[in-house]
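Asker: Provide a 3D model corresponding to the input given below.
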Amino acid sequence: MSQNSIQPSGLVPDKRTKFLRALCTLSGVNAIYGIISGITTAISPPDVDDTFIVNLFEQLEKYELPIADLQDDVKEYYLNLMLDLGNFGAANFLFFAIQLIGIFMMYRLNRIGFTLYTVAQIGLAAAPIIFGSFNDFGKITFAITLVWNAIWVIMYATQIKYFHK
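Answerer: The predicted structure is shown next:
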């Protein structure tokens, strides 16, 4: 007799795979870090004055980009992001909180958790372009983030067959 077949009456055998447990653990740690980071950024964004902007541009010019035409786009993107960092932090807090709820629900094998997680991943990919800039650099950042987040969504999608309504 296997261990799963011996269950007290009324209990369903645990259908969580080791892979789902690992995904939920890694994503949960990431979500908690994102929530803390989002709250701190929203509560105390940096003072963006002329000195801050000059230092930001000096730091950005230290690094040579593989596509030289993007230098102005990078400056615009990061300047806009720094000017609106408080709102960006608040948005990240919101999306990471939704992500954590989704992870918790998926860990409990609840299918709606997958939907919440997916929506949060789309929001986390879109937030930088909304608060940064919709220039070429912003679009590249959005695309890379969307691909990375899609990989995680696909990994969770492989576990949907174990979820219940």
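Asker: rest of the way, CA atoms for contacts and neighbours
Answerer: Fine.
Asker: So which residues of this structure form helices?
Answerer: Defined through DSSP state H, the helices belonging to the chain, from first to last, are 18-43, 50-61, 71-83, 85-107, 112-131, 136-157.
Asker: in the first one, what counts as buried?
Answerer: What that stands for is helix 18-43. Under the neighbour-count criterion of 16 or more other C-alpha atoms under 10 Å, helix 18-43 has 20, 23-24, 27-28, 31-32, 34-39, 41-42 buried.
Asker: Can you list the helices and strands that that helix packs against?
Answerer: Contact analysis of helix 18-43 by 3 or more C-alpha pairs under 8 Å, 6 or more residues apart in numbering; DSSP states H and E lists helix 85-107, helix 136-157 as its packing neighbours.
Asker: Next, the second sequence, to be compared with the first:
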Amino acid sequence: MFYLVPVFIILPLVLMAVMIIVPNHIGKKLYPSFTKTKSSVLEIKRNDLFDLLVNYENYPIWLKYLSVVHVEKIEDDKLKIMQTYSNRKTYQELTEVRRINTDDRTEISIVKLENEFTVLWTYILEDEGENKTKITIKETTYVYHPYFRFIFKYILTDENGKNEFLIKLKKYVNKNNR
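Answerer: Below is the predicted model:
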């Protein structure tokens, strides 16, 4: 009975060490940046979808998890996007860094800088026929610390909510196209 007490103390410590050391070791072997994409086809013209996506201050209308979005222009025609979340009462700042519009494709790129990582989201809009647009969210993440690199790549596979964003966007587009 006396020998069981150290097992209950040592086992959790060993498990904690494994949960920190193993992901850190694997993370050191991973390339610091990786890209994930998610696509959907929406029944909306590409220009209309573009207008909807760059109207950041109206995001709370169709993204109910946002309560307020404020936008201000900063240097080089970039936009600073400040979002306040409804439920979590948290706030994040993003920067729109690029808009490209060609005959067959439109891109909007937004960057988020954090202490542990940098994320570049690119919304790629392509015509998919009459009144249909394919939107692809390309998320490139650069993670500085090996432990977080492992966590972001393998554990938090959709940390930035690409799926939820596309679901809400599709629902809003379908509702307003009737």
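Asker: Got a TM-score for the pair?
Answerer: Overlay of the two chains. TM-score (TM-score structural alignment, normalised by the length of structure 1): 0.28; 80 aligned residues with a C-alpha RMSD of 5.1 Å.
Asker: who touches Pro12 of structure 2 in this structure?
Answerer: Contacts for Pro12 of structure 2 (C-alpha atoms under 8 Å, 6 or more residues apart in numbering) come out as none.
Asker: actually Ser109 of structure 2, sorry about that
Answerer: Listed by C-alpha under 8 Å, 6+ apart, the contact partners of Ser109 of structure 2 are Glu96, Val97, Arg98, Arg99, Leu120, Trp121, Thr122, Tyr123.
Asker: Greatest separation within the residues you listed: which pair is it?
Answerer: Taking C-alpha to C-alpha, the two most distant members of these are Arg99 and Leu120; they sit 13.1 Å apart.
Asker: So which of these two has more stuff around it?
Answerer: More crowded of Arg99 of structure 2 and Leu120, by other C-alpha atoms under 10 Å: Leu120, with 20 against 14.
Asker: can you tell me how far the more buried one sits from Leu79 of structure 2?
Answerer: Going from Leu120 of structure 2 to Leu79 of structure 2 by C-alpha to C-alpha, to the nearest Å gives 14 Å.
Asker: again with Arg98 of structure 2
Answerer: In this structure, Arg98 of structure 2 and Leu79 of structure 2 are separated by 9 Å, where distance is defined by C-alpha to C-alpha.
Asker: again, but for Thr140 of structure 2
Answerer: Distance of Thr140 of structure 2 to Leu79 of structure 2, given as C-alpha to C-alpha: 19 Å.
Asker: Which one of the helices and strands packed on helix 18-43 of structure 1 lies nearest to Thr115 of structure 1?
Answerer: For the helices and strands packed on helix 18-43 of structure 1, distance to Thr115 of structure 1 was read as C-alpha to C-alpha. The smallest value, 7.4 Å, belongs to helix 85-107.
Asker: List the contacts of that closest one.
Answerer: In this structure, residues lying in contact with helix 85-107 of structure 1 by C-alpha under 8 Å, 6+ apart are 16, 20-21, 24, 27-28, 31-32, 34-46, 81, 111-118, 120-121, 123-124, 127-128, 131, 163.
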